[in-house]
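A.B. asks: I would like to see how this sequence folds:
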Amino acid sequence: KSLAAKSIAKILKWPLIRFDVGALKGSLVGQSEANMREALKVIENCQCVTVFIDEIEKQFAGVKSSGQTDGGTTTGMFSRFLTFMQDTTAQIFVVATANDISQLPPEMLRAGRFDTTFCIMLPTLPERKEIIKIMNRKYSADVPESYAKKLQGFSGAEIELLIKESLYEGLGKAFESIIPLSRSMREQINNLNELAQRYRIANTQEVLPVQTRKIKRSCL
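C.D. replies: Modelled structure (predicted):
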């Protein structure tokens, strides 16, 4: 997911700003909200930037119980951020990633908040071959692309780990030592697929190539 955000910034040829909500929180009353306003003002003044919010459901965790836990600080920061997304006219592209969108407040998912929402699923066979090719170049390895057939259910990070480990243990032992999350957390992965279907979120395999789509202002 993080790589997708970096790729968007590269396609747009805009600098990438990593937006860390937790780093804005202060110990004094009103400091967190003031930091949020200042950070958003800096972003707005930058113009032509890609703003990356990683694991947004954790960044704004506790919004629902904010009144009881932090005196409404998180709710205030969240409200300020939503207002910024709604009202800003600056050339800003907001990219947010989430592992579990069911944890997001409803206000974040309502129509018009994000222009596009899509689900990044496990790589297909052609994508696994391409990942092997890229990682072979990165680590000076020689894993055959045909090995991609054995890697069904492997994520990109797991394929990278496999290629790194193969340099020390050999490909066979490296393959046996890695248990992909799609196997160890099968139920959670299936729930993610069902959640994507429930919210009618497009799978990345169904999304048109970027060259044929008009770039919008934000995506989740």
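A.B. asks: use CA for all of it now, contacts and neighbours both
C.D. replies: Will do.
A.B. asks: where along the chain do the helices fall?
C.D. replies: Read by DSSP state H, the chain holds these helices, from start to end of the chain: 2-12, 31-46, 56-59, 66-69, 73-87, 106-109, 125-139, 156-169, 171-177, 181-184, 186-198.
A.B. asks: out of the ones you listed, nearest to residue 116?
C.D. replies: Counting by C-alpha to C-alpha, residue 116 lies closest to helix 106-109 out of the helices of the chain; the figure is 10.5 Å.
A.B. asks: what's the closest one in contact with?
C.D. replies: When contacts are taken as C-alpha atoms under 8 Å, 6 or more residues apart in numbering, the neighbours of helix 106-109 outside the stretch itself are 82, 113-114.
A.B. asks: cool, stretch 171-182 as well?
C.D. replies: Applying C-alpha under 8 Å, 6+ apart, the contact partners of stretch 171-182 are 143, 153-155, 158, 162-163, 165-166, 189.
A.B. asks: what about it, start to end distance?
C.D. replies: Across stretch 171-182, the straight-line distance between its terminal residues is 20 Å, by C-alpha to C-alpha, to the nearest Å.
A.B. asks: write a PyMOL command that selects only the buried members of the contacts of helix 106-109.
C.D. replies: Selection command for PyMOL covering only the buried members of those, criterion 16 or more other C-alpha atoms under 10 Å:
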select buried, resi 114
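A.B. asks: same list, the contacts of helix 106-109, but as CSV with distance to residue 202 please.
C.D. replies: Below are those laid out as CSV (distance: C-alpha to C-alpha, whole Å):
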residue, distance to residue 202
82, 23
113, 16
114, 14
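A.B. asks: please give the structure of this sequence too, so both can be compared:
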Amino acid sequence: MLPSELLRRGRFDELFFVDLPSEEERREIIDLYANKYLKMKLSDNTMEEVVKVTDGFTGADIESSIRDIAYRLIANEELQLTDELLLTSLKNVVPLSQTSPKK
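C.D. replies: Have a look, this model is predicted:
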């Protein structure tokens, strides 16, 4: 929640609620960032698993999680990008919607 001082008239004229992405929106976000950061096109089966695992994730959660996987791959040249690595990494993420549900 924003402090009441920031919600005074004239500070913000409009307040917007942005919901978590739907399955289809998560699919598009995952596809975008898997391609951007991992240069990877997920198979249909893997995509469906990743979409399920990312339930409750914001778009930013998905981006930062995939970017973190890319950083790990760069830092450890012996690490191989596999579907298992992707899924395991995402399963270990606690999304913002669970750590700060009121925000």
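A.B. asks: tm score of chain vs chain?
C.D. replies: Here the superposed chains carry a TM-score of 0.60, computed using TM-score structural alignment, normalised by the length of structure 2; 86 aligned residues with a C-alpha RMSD of 2.7 Å.
A.B. asks: circling back: closest to residue 133 of structure 1 among the contacts of stretch 171-182 of structure 1?
C.D. replies: Comparing the contacts of stretch 171-182 of structure 1 against residue 133 of structure 1 with C-alpha to C-alpha picks out residue 143 as the nearest, at 8.2 Å.
A.B. asks: for the closest one, give me its contacts.
C.D. replies: The neighbours of residue 143 of structure 1, taking C-alpha under 8 Å, 6+ apart as the test, are 132, 136, 163, 171.
A.B. asks: map the second one onto structure 2.
C.D. replies: In structure 2, the residue paired with residue 136 of structure 1 according to TM-score structural alignment is residue 34.
A.B. asks: against residue 46 of structure 2, how distant is that match?
C.D. replies: The separation that residue 34 of structure 2 has from residue 46 of structure 2, given C-alpha to C-alpha, amounts to 12 Å.
A.B. asks: how many other residues sit next to residue 52 of structure 1?
C.D. replies: Residue 52 of structure 1 is surrounded by 22 other residues when neighbours are defined as other C-alpha atoms under 10 Å.
A.B. asks: in structure 2, what sits opposite it in the alignment?
C.D. replies: Match for residue 52 of structure 1 (TM-score structural alignment): no aligned residue.
A.B. asks: surely residue 52 of structure 1 and residue 9 touch.
C.D. replies: No. In this structure, residue 52 of structure 1 is not within contact of residue 9 by C-alpha atoms under 8 Å, at 9.2 Å.
A.B. asks: overlap of the contact sets of the two?
C.D. replies: With contacts defined as C-alpha under 8 Å, 6+ apart, the residues shared by residue 52 of structure 1 and residue 9 are residue 16.
A.B. asks: coming back round to it: and residue 34 and residue 46 of structure 2? which has more neighbours close in?
C.D. replies: The neighbour comparison of residue 34 of structure 2 against residue 46 (other C-alpha under 10 Å) goes to residue 34, with 21 against 15.
A.B. asks: next one: the nearest residue to the more buried one once chain neighbours are set aside relative to residue 73 of structure 2, how far apart?
C.D. replies: If the residues on either side of it in the chain are set aside, residue 34 of structure 2 comes closest to residue 40, at 5.4 Å by C-alpha to C-alpha, 6 or more residues apart in numbering. From residue 40 of structure 2 over to residue 73 of structure 2 the distance is 13 Å, taken as C-alpha to C-alpha.
A.B. asks: circling back to that earlier point, most neighbours out of the contacts of stretch 171-182 of structure 1, which is it?
C.D. replies: Scoring these on neighbours with other C-alpha under 10 Å, the highest-scoring entry is residue 162 at 26 neighbours.
A.B. asks: that one maps to what in structure 2?
C.D. replies: Looking across to structure 2 (by TM-score structural alignment), residue 162 of structure 1 lines up with residue 65.
A.B. asks: who are the neighbours in contact with its match?
C.D. replies: Neighbouring residues of residue 65 of structure 2 by C-alpha under 8 Å, 6+ apart: 89-90, 93.
A.B. asks: what of residue 35 of structure 2?
C.D. replies: By C-alpha under 8 Å, 6+ apart, the contact list for residue 35 of structure 2 reads residue 41.
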